[in-house]
Structure formats: structure tokens, C-alpha cells
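1. okay, sequence plus prediction incoming.
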Amino acid sequence: MLKNALKVSCIYAVISTSLLINSVFATTIDDANIANTANTASDQAVYVNDDNLLEFDETLSNVCTPDQSPNEVTILSYHEITSEDKAIDTTYAVSPENFAAQMQWLHDNGYHFVSIDDVIAYKMHHTPLPTKAVMITFDDGYRSVYDNAWPVLKKFHIPFVDALVGSWLKVESGLVKNFDKGHTDRNFFLSQTQLKEMLESGLLTLGSHTFAMHDGTQGNPQGNLQPAVTTRQYSNGHYESEINYKKRITADLKENNDFLKSYTGHVPKVVVWPYGRYNIESRTIAAELGMPAGLTLDDGSNTVHTPLWGLRRVLVEKDFTIEGLKDEINFRNANSNSEDRVVRAAHIDLDYIYDPNPEQEETNLSALLDRLQGLGVNTVYLQAFADADANGAADAVYFPNPYIPMKQDLFNRVAWQIQTRTPVSKVYAWMPLIAWELPKNNPISKNKVVAIGKDGQHLNMGYPRLSPFSPEVRELITKVYQSLGRYSSINGVLFHDDITLSDFEDDSPWARAQYKKWGLPSTVAGIRADKKSFARWTNLKIDYLDRFANHLAKKLATEQPGLKTARNLYAQVALNPNAPEWYAQSLSKSIRHYDFTAIMAMPYMEQAKDHKQFYKDIVDRVKAEKCGVEKTVMELQTVDWRKDSQPLPTEEFTQTIRDLYDMGINHIAYYPDNVFINNPNQKATFDVFAERPYRISQTPKNKKG
């Protein structure tokens, strides 16, 4: 039952020689000749292109908050406006009294109600919006909007969007199928007469909520129903093809447009994605069908940089108070996003859950879900790959893809269950960048990183890795990541600690060709013979590796909008100034260009004599970086790998978290989490995490560390 988890940290213990430095992921350098990947069609080959790499790099965050522009419009997302006893779904049912009070408060406090036409004009033609702009939207076309919200909307002359599901309105009477609620009486939805009355006022703009995709479709072999817009349907042992997927999305959106035109005389110009789920294919199809605007449930502000197809909304729930409304608006006006929320992350081995016996596997998964209910974490870093021989390179994955053997189609199942059955709000896929071990019959398996002059003076990096300078390698890895995006539901990607090239790597033919393009000697030996070339080479390698990682994140984000990036970083990279040249890694660049840098602050693994000083030195280094505290996760060890993975004392683990909080650290993760032996202790972990407010902005002034 208890699987041997991938002990990546043990690999590092082998690497640890007299040169005790480790891994990080880096980013941008002022050299235009850095490689990137072309912005190609999803199934075409991917090759390095300097201009595209730089263009992509510019989309990354390089300050604490990615977008420093002011919030231009706050968009509120309502559902039912009714009393709790009459609601279909009480979670999102706002009472008529509360709705009226919220509109009154907005009116009295100088907010300006704008329409979707105003927002489209702003985005497409640069027509200015008024200050303190707010837009009101309703999802699902509930009759309670007409009964209870419409009088208030008329009173204050508030323009609004109501997103309609055609298949729910087409039924004249009886029950309509509703994914979340089973079946709902047709009388709960707007009538044709009510819609026409509100449309004739000029206040209502129709939104398309799809014709029949406010529903779930089977998304994996285990039978999970997942949002129909983004899920590739699984049936009879196969996933639908990309061609059939796009045909299905197109047919549904067109059918809804045609129905609404015949039903109301109006065609929607905005699509409102059910459950907030969309991707590049669906939004492109919507735009082609005359709906350039898209309303989502993505987190954050709507600034000048927010695309028209990805407008962000505040999801209003039943207990939404005036104070809550003010907080949400202030949160967005302060340009805050999820980086303002503390990270409490469990780093979980999917190897622990996997079992060839399906019944045992479900038992394992149930135990994990029960554990996460009371663990106090809001983030999970979930292993998506497997390493059967424990050599540090992935030889299998837990999702379908064209190149890497699939151990089992399990990742999507577990990630979805965590997202929908536990308090965890973010699931990151933990993935390697270049540490892949391909089947021997794949000719690309020979395109490996080459080190020169292996002897006792050279640091053994430990990981078998594919050369990132090989176009075929980049194409293959990109397609693997694209498959992860298509066949899973995730909020982020955690890059494994394999993004590294030593100062004796890479001397492969593909690397030599790239060095020549950079204007360097074509061999590692030649580069090492010249100090100036060596320094430039180090920086170029750092950029090259990070930009490849960022390219993969961009590919993932086309399927998983709002995707966050994180990367594991060994502690010594934060502590030793020689780390960049030894490992082609940089802490400062990682902090600037990734959403989070997860430093593996593991003193037992590092054989640190004074653990408190070890933590303090890392924290001091992090604080020296702009946005270091805001964008750094301290990842702690829960076992001592030197002593056969013996669990560390609970008191030591929790006290370390308190000490780090006292030093000013906001974000904490730990590895590994073992559901079968309750390590770390569930209650103790919950209690210590609960001592820190959920939002950084609510945290008292930190003590000096």
C-alpha cells in the first residue's frame, strides 16, 4: 500500500560533496540573443526563437505584483437574488435586502455603474471609463433577478449583464437539467416576456452562458464530471480528439447565439464562462462568433493590461456584507491578487496514492482527502511524474501524452478531488523541466546533457537530463506539458529542482551550436579558458533555462488561465554567492520572474550544524531581494532522509514555522506529507498555520529576524 515516494532530496544528498550548492531557476539577462520557443500552433514543432522568447519574458512578473496599473473597473458576479429558503443554491443566493443595500452603498459612495458596451469601448477604442467604475452581472438567468433585483436596477438606472443558458430557457415548462442541482423547475428561470421587458429598457445586455455546457462531462477514466467547456470528453476508453473538441465548443456557442436571437431578438456580444472555466480554444471560438468580451471568475484587478476576453469578476456569496464589498473593491484597487494570500502548502507524492489495485487506490485517495480537510493547507504541490528507478529523472507520468509512458491516468482524478472535496484552493502540478528518461527506442533519448572531464574535482549533478539546446527535446517536452494542460485541472506548476547545468555542462552538439550563435567559443573547454566568456556563458545559460521553463508555463496557461508558477530551489543557492556559475541558477532572478520560489530550507539534508542560524541566513538573503519575502516560500523537511526517512519531532516542525513567521516569512510549504503515518501531525499543522492571518496585508508588523 505505502509506495516508495520519489525521494528527490536523496539524490541531492548524493550530489552534496565539498561543493554543497544546489538548484534554483533563473531568468532575464540583457542579451538579446537568448533562446526561446516559437509561438507555434499546438501540434507543430517548437523551435528556439530569440524575439519570441524576449516577448514572452516581458509578460512575466518583475515586481511584487505582476501588474502595477490601476484597477479600471470592478465587476460583480451575482446569481440568485432571493431569500435563503427559496434559493436553488444557498451558497450564492443574495437576499433582496442585501442586494438593495449594496447597490445603494455603491451609488451613495460615488461609484459609477458601467455597461459591457462601455468596457468594450474602453478595451477596443480606448474610450475612458469613469473613475470608480463598477459593472453588475448575473449568471444563469434566474427569475429572481426580475422579481427582486430589477426594481433596484431600474431605480438607480444600473446597466447589467445577464448570462443565459439556452437549453434552460428553451424548455417551456417542467424540469430542466442543471449540472450542480440535478434538475430545476423551469419557473425558476426568466420568461421570454420578462427578458424582453428588461431588454427594451436598454439596461440589460445578454450574455451567452453556453447552450448546454453549464454542465459536467466525464473527464477521466474514474468518471469525474468536469466543466464541459474545457474538458476533453472521456468515453469508451478514449479522449475526444482536438478536432472534435473544437467542433463541440463551436456548435454549442453558435446554437446559443441562434436561440437567443430567435427568443429575444438580441445576439450576445459577451460570453460568460460556466464555472469560470475557459481556454485559448474556447475564447478564440467565442470571438469568431461575435463575442470578443469574456467574463471569468479569475482572481485580481481589471487593469489596462487585462484582456477583453479575460475580464475578472468578484463572485458574490450569500454572506457578502457591505464591509465585504468594500474589502473586495479595496483589494482590487490595491492591485492585490493571490500573492497577497499566504501560502500554506503540502508537497505530496502521488506515488503514495497510486496502487495497481483500484479499490486500494480509492482508499488511499479517500484518506488523503480526509487528511486535507483538517490539515490547514490552502495549496498542494502534487507530483505528476514517476521515477521507478529513483535516479532523479522521470521515466513515466500520471497523465496521457504522446511521448512519456503513462504509469496510470491518475493525476487529473486526484487534482480534481482535492479541488472539489477539500478546502485546498490551489493545486500545482509538480513537474521536471529537463530530467526526463525517455524509452530507449525513442531516438531523442540520446539527446542528453554532456559534461566534460568527469573527475573528483567536478561536481556530479546527479540527474540524467535531456539537453535543453536540442530542438527535438524542446518540442517533445513542450508537447508533454501541453498534454498536462489539456487533460488536467490545475492552478499552477511547480518546476522540479532539475533546471540546472554545471560549469562543465552542456558540451553536447546542440549546446555547442547555441554557444556559437551567442558569439562564444563553441566548446565548454574553450569557454572555460576565458574568464569574460565564462561569465557571459553563465548568465546566458541561466536565462536560457528559465525562459524555456517560462515558455512551458505559457503553453500550460493557454489551457489553464491564471496559472501560477513556482520553482524549487535548494538552500545553498540562497547562501553561496558562487552558485550561479556552478549551477546556472540565480535566486534574485527567480524571485523577479516566477510567482513563487520555494527554497528547500532543509538543514538535516544540508548537514547544517546550527539550524536556527541556517534559517536566519536564508531569510536574511531573501529579505535583501526586492519582493523576496512576498515571493518566497520556505519549504521545510518533515523527515530525516539520513536516518531512513525518520519523521522529525512535531514540536520541532511547528516551532520552526513559528520562528519563520517571527522572522517575517509569509509562505510555508513542507515535504513530504505522509497520509499513512500522519506526518506531519494533522492537528498540530492546522493549529500552527492558523496562527498567521490568511492575507499578508492583515499580518501585524513582523519582528526583525
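-> Received, thanks.
2. C-alpha only now, for contacts and for neighbours.
-> OK.
3. let me know the secondary structure of R536.
-> The three-state assignment at R536 reads helix, by DSSP: H, G, I helix; E, B strand; the rest coil.
4. so how far is V14 from it?
-> Distance check for R536 against V14: by C-alpha to C-alpha, to the nearest Å, it reads 29 Å.
5. how many residues are close by Y515?
-> Other residues near Y515 come to 22 when the count uses other C-alpha atoms under 10 Å.
6. give me the element it is part of.
-> helix 509-517 (DSSP states H and E).
7. what sits up against that helix?
-> Outside helix 509-517, the residues within contact range by C-alpha atoms under 8 Å, 6 or more residues apart in numbering are N33, S467, F469, S470, D506, P521, S522, T523, V524, W537.
8. one more structure, for comparison:
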Amino acid sequence: MEVPVNTRLLALLALCLTLALAAPAFAGRQPGDVAVISYHDIVDLDRTPNQKLYPQTITRNMLIQHFNLIAELGYRPVSLQQVLDARDGKQPLPDRAVLLTFDDGYRSFYDIVYPLLKLYNYPAVAAIVGSWLDVPPGQQVLYGNDRLPRSHFMTWDQLREMDASGRVEIASHTYALHYGLVGNPFGNQQPAAVTSAWTPQGYEDAAAYRARIREDFRRSQERMRQELGHPARAMVWPYGAYSEATLQMAADAGMPTTFNLISRMDNIDDGTRAMGRYLVDQETSLQYLQEIFAGRTWDRTTKRIVHVDLDYVYDPDPAQQAHNLDRLLDRIKAYGVSTVYLQAFADADGNGVAEALYFPNRHMPVKADLFNRVAWQLKKRAGVQVYAWMPVMAFNLGPGYQYVSDLRLGKPNPQNYRRLSPYVAENRRIIDDIYEDLGLYTKFDGLLFHDDGFFSDYEDAGTAALAWYHQKWGLPPGVSLIRQDKALMARWTQHKTRFLIDFTKQLAQAADRYRLHDERTLRTARNVYAPVVLDPESRAWFAQDLEAFADAYDYTAVMAMPYMEGANDDELWLRRLARDALARVPSDKLVFELQATDWRDKSPVPSATLGRWMQVIREAGVRNYGYYPDDFLNNHPDAGVLRRNFSLTARLGARP
């Protein structure tokens, strides 16, 4: 039956939309590339047809198809030693290198995989959980929420045999960290290796957390030495979850090479501290496996962002708060967006200054231990990336601290955010601690630096700032003196702009020390005011620079808010903003943040208007955009109205 013309046209348009929204993120294989594949349990259904299939389990027949595909297409399975030799410049990797890894130490590796490795002459890495192997015969292994018979896992005798063969590299999968522990007061279970444990008595502090992880690594290596005669050279992270802190602790324990579950091609020139792997299961098609081997996997890079205030979720009544969270999760899950910018600080009066925080920390009140729960639920239930929306300097610590001072007033300007002066060493230490605590006690994918990250052309005029200008930058010891000379003003602006960029980078490093790495490296975004895009002179008014931000951060979030900027023609203003921004910064580095509230009278911007703005900026070439704030309690903006211009799952002629 012939397809009607209009249906075919709709299908073509839908395909074009799909391709436009899913930009390719590959360049094919490069010299030194190696595709690392992650397998788990293998079952032989011909022998045991009723065997239970756990997640990531594949059949023996499927594994044989994979091995045959590798041989037929000319790919070359390599050993870990070959990867390390190539990294050290001893011997290059063969073209089309593939590294096969098998997690958890199942008996099937010895019974099924090892004979196939010998048959095909393939090397592999087997990662074992020491505590599971130390369970006595006849007893049960605690495996997540299940219990498996000890016979389901290999024995040390079998591991010794394979280790002696030179074909199998035995790696650590930790001694006893392959489980989820309670990571917050709400009972969310999170990977034990990267979570500060919560009990009714409180959280593990950083020192106790490090001691627990180091002891596990020590115990794992001790058992390897006792049973195999040598320690492990590599760590395979349970659930693929690791942090900068665990990378260092693994290296200290003799395992500088580690493997996660970030789906990416690895290259020996990038080092081998944290190698990505492609996780495969029974549903992984041979076609997709070919794309993995060839380095032709696709990753949607277009971002659709909802900016959420945790103040909307918080409620002193736990039942109402739980209800609020459910409404948020249901909305985000159905929305078809990629990212949530989630407020991590409390700002009940709406002045943009953190009066408290939504996570445990060393310096400020905790309004509620809420950020970790909401971020984790958004990641796991709604499948979005979560950026922690954090101030750069706008933390109200009360009296006794130096805040950014305005030359004209001789004190903080009440018309600007109340900001800690970052030129004061103690202030920098406190803010660094706050960001480190964010990474230790919560789970998130990126950071959005708040729009408090600016200095006016009269700031900072405090004593510490003046000393900094004079001693470190060679400027006159007074803002009034600097302002009298255009060249000095330009130098001062450039120095302040660079200072804030460097400061935010330091804060990102602090947040990343203990942060769970389960998908990718920490992503950063920073707000920039629209006048900085439209008027070059405004750089001095804010100490912000569009091109410098594009170089420093993954995304520059332009505050594309026409009503806030007093635009006479909102659409014309947005088109100009998009044109000027795209003329200076690539589209994949830009995010446009639209306003869902008209702050002139605190009324909601009509959903139809917001949808029209989205269409305008998209047609102008802006790929990544979102809005602030999302009033999920009152369904504003209306997701149904925005869907066509906003949802990534929307398709012509189909329901998402």
C-alpha cells in the first residue's frame, strides 16, 4: 500500500528534526584509540534453559557472535599490558584495538569465557570483588538485594590458573564496595565508593570517608598478594562510579589505571587513569557494536534546560515536601528535556543571596538536607543531567566578614548582590570548603555559576581588593585613580574578569574532589548578562566577557530576558542577541536562558509568549536553551504549549 504524500512529508520532516537535534559526537577512530567493552555474567541457555538473566547478562551464543564479529571485521583484542606499553611509548597499539573486560568474577567467566578466549586467542581483563570470593563454599553471597550461592562465582584456584596463563589480567573491583549505601536521610542508596555514608547520627566526614575507601583498597590488594602472589594493577569501579579522590586513592594503592562506564573511545595519549567503557547486554545489536568498534557512536548534544528553585520543593511539612517532589519528578520525566539547573542554596526572600544551603556543609545553616535527594531522583527517575546552581560569592555569613565594597558608598551596594569579597583569603577558603562539601555530600553532573559572579566598574573597593590590585596587578592603590585613566580601566576590567574565571575554576576543582563521576567529567556553565553580548562597553560594568567565558566553561548561559532588560520589541531584541552571540561564540557553547516570570510586576510570562521566544531563538541558530523559573506546582509554563518548541522527544505527527 502506497504511503500518502502528506504522511511521507511528515516522516521526512520528523527525520530532519531528529537529525538537527542529535548532532554527531564522533570523528571515527584515531591513532592510539582503543574501544573498551564491559561484559558481566554469561549464561549458556542450551545447558541451563531456565537460568535467571540478571541485568547486563548475555548468552554464550551472543558472546560468540561478538567474538566472530571482532574477527570478521579485523579488530584486534589487546591486553592491558599492551595498552600500558603503548602509553609508555614502548610499542604502539595495533590498528582497531579492542579491550575486553568482564566484571564481578562470575563462575561463567571460567566456565564459558576463558575457553572461548583460548579458542579465539583473545586476552581479557577480569574484575573481581574480593569479599565475594572470600565467602566460604556452600554459603550465600550478598549481591545487591539478592543472595546468590557461592558457587555462582569463581574460586581463587581458578583465578590463579588464569592469571598464570598470561591471557587474563585480574583487576580489582574493590574488596567490599560493590553495593549501595544510604547516602541521605531519605534512604536513597548510592554507590558505596563515592558516597559519604549517612546514619541517624550524621554523615561520614571527609577523613572517615577516605579512611574507609583506603582500607578497602588495602584489603583488596592484600588478598590479591596472598592468593595470586602480586597485587592488582587496575581498578574497575563498581557501577562505573568514581571521583577525583578515589582515582588518587587507587593510584596510591598501586592501581593507577582504572575503568568506568562512561561510553567513549579511549586514547592512550589521554592517559589511562579513568578509561571509559561501553556497557553491552543481550539487547546490544551487532550493528551498534560495529559502531562502537569503529568509533561512530552518536550522542545528542542539544540541550533543553529547566531551571528549578529548590525553594519551590521545600516545605516544613515532610508529607507536602514529598508531594512537591513527586510533582516535579513527574513533570520533568514527561517533559522531554535533557538538563535541570537545580538550586542548591536557600533564597526565600528572592534577593539572589544564599541565606542557607540545601546540603550539609561546614559554614552555613542547612535549611534542609534536600539537594542530594532531589538531584539523585531527577537523575535516576527522570533521566536528566543535573547541574548544581551555586553562587560564586553571594553567601550571607553575617557580620564579621568582608563583602564586596562599592567606591561610591564605601560599603556594599544594596542594589547589587551582597557578595563575599574573593580577594580575602579567608573568604576564598570558606567558599572552597562549601563547594567541596557539595561534592562530598551530593550527586550532580555539572555546575551552574550564579549571576552574582560580577564586579561593577566601582567594585571591589575594599582594603583587601585594593592591596591585590596594587601588589599583584601593578595598578594604582585606589579605584578612583584607576577610573581616571581609560587604559588602566581596561587593564583593571581584564584582570577582574580573569580573576573571577580563575576563581570559579578553583571552585569547580573543589566540587570535583569527591563528586561521583558516573557519566562524564564535571561540566560547567556560567551566567552572563545580556548587555555584555550587546554592548562591548558593558564588559567594564560587569567584569564579564563572552569570548573568555566560552574558552573557560562548557556553556555560557546568556540571560536572554527581554522584559528584564526593558526591550521595546521582545522578538527583535532576542534576534539581535542571538545574532551577536553566535557571531562571537559557537552555538554548541551557548545556552540561552529565557524568563518565565515578568519581574516588573511578578506575573508569569504567558506560555505562548515563551514558546514564541523559543521559536525565534531556534530559528536564529541557538541550539541550547531553557527558562527560569519553572513553577511546577502551578504548571507554569504549560508543558503542552511549549512542547513543540522545547521538548527533545516531541515529533511531528506523534505523541511523546
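-> In hand now; what should we look at? Please read these numbers as outputs of a predicted model, since none were measured by experiment.
9. what's the TM-score for these two chains?
-> The TM-score (TM-score structural alignment, normalised by the length of structure 2) is 0.87; 616 aligned residues with a C-alpha RMSD of 2.8 Å.
10. related to what we said a few turns ago, how distant is the helix holding Y515 of structure 1 from the center of its chain?
-> 33 Å (C-alpha atoms, centre = their mean, to the nearest Å).
11. hmm, back to that, looking at R536 and V14 of structure 1, which is more packed in?
-> Using other C-alpha under 10 Å as the criterion, R536 of structure 1 and V14 rank with R536 on top: 16 against 11.
12. which residue lines up with the more buried one in structure 2?
-> The criterion is TM-score structural alignment: under it, R536 of structure 1 has R491 as its aligned partner in structure 2.
13. and the gap between that match and L481 of structure 2?
-> 13 Å.
14. common neighbours of the two, please.
-> With C-alpha under 8 Å, 6+ apart, R491 of structure 2 and L481 have no common neighbours.
15. any idea how many residues pack against R474 of structure 1?
-> 24.
16. equivalent analysis for D387 of structure 1, please.
-> Neighbours of D387 of structure 1 (other C-alpha under 10 Å): 21.
17. just G144 of structure 2 next, same as before
-> Neighbours of G144 of structure 2 (other C-alpha under 10 Å): 10.
18. so who does it touch?
-> Counted by C-alpha under 8 Å, 6+ apart, G144 of structure 2 has contacts H178, Y179, G180.
19. closest to E222 of structure 2 among these?
-> H178 (17.7 Å; C-alpha to C-alpha).
20. on the three-state scheme, the equivalent of the closest one over in structure 1 is what?
-> In structure 1, the residue matched to H178 of structure 2 (TM-score structural alignment) is H214. Three-state assignment for H214 of structure 1 (three-state DSSP): coil.
21. tabulate the contacts of helix 509-517 of structure 1 (TSV), appending secondary structure.
-> As requested, those are exported to TSV (three-state DSSP):
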residue	secondary structure
N33	coil
S467	coil
F469	coil
S470	coil
D506	coil
P521	coil
S522	coil
T523	coil
V524	helix
W537	helix
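22. what's the closest of those residues to G290 of structure 1?
-> After measuring the contacts of helix 509-517 of structure 1 against G290 of structure 1 - C-alpha to C-alpha - the closest member comes out as N33, at 39.8 Å.
23. helices along the stretch 501-650 of structure 1, start to end?
-> 509-517, 524-528, 531-559, 571-575, 579-583, 587-593, 603-606, 611-623, 650-662 (DSSP state H, counting those that start in this stretch).
24. residues in contact with the match of R536 of structure 1?
-> R491 of structure 2 neighbours (C-alpha under 8 Å, 6+ apart): none.
25. distance of it from P231 of structure 2?
-> The gap separating R491 of structure 2 from P231 of structure 2 is 55 Å, by C-alpha to C-alpha.
26. map E459 of structure 2 across to structure 1 for me.
-> Checking TM-score structural alignment: E459 of structure 2 goes with E505.
27. against T284 of structure 1, how distant is the nearest residue to its match once chain neighbours are set aside?
-> Nearest residue to E505 of structure 1 in three dimensions, chain neighbours excluded: A451, at 4.7 Å (C-alpha to C-alpha, 6 or more residues apart in numbering). Distance from A451 of structure 1 to T284 of structure 1, counting by C-alpha to C-alpha: 45 Å.
28. any idea how far the spatially closest residue to Y242 of structure 2 that is not a sequence neighbour is from V337 of structure 2?
-> Spatial nearest neighbour of Y242 of structure 2, chain neighbours left out: H517 (5.0 Å); criterion: C-alpha to C-alpha, 6+ apart. Taking C-alpha to C-alpha as the measure, H517 of structure 2 and V337 of structure 2 are separated by 21 Å.
29. before we move on, what about A650 of structure 2?
-> 10 Å.
30. have a look at the two and say which one is more surrounded.
-> V337 (23 against 18).
31. pretty sure V340 of structure 2 belongs to a helix, no?
-> No. Using three-state DSSP, the assignment for V340 of structure 2 is strand, not a helix.
32. trace it over to structure 1, please.
-> Counting by TM-score structural alignment, V340 of structure 2 lines up with V380 in structure 1.
33. I'd guessed its match sits against I348; true?
-> Yes. Counting by C-alpha atoms under 8 Å, V380 of structure 1 does reach I348; the two are 6.9 Å apart.
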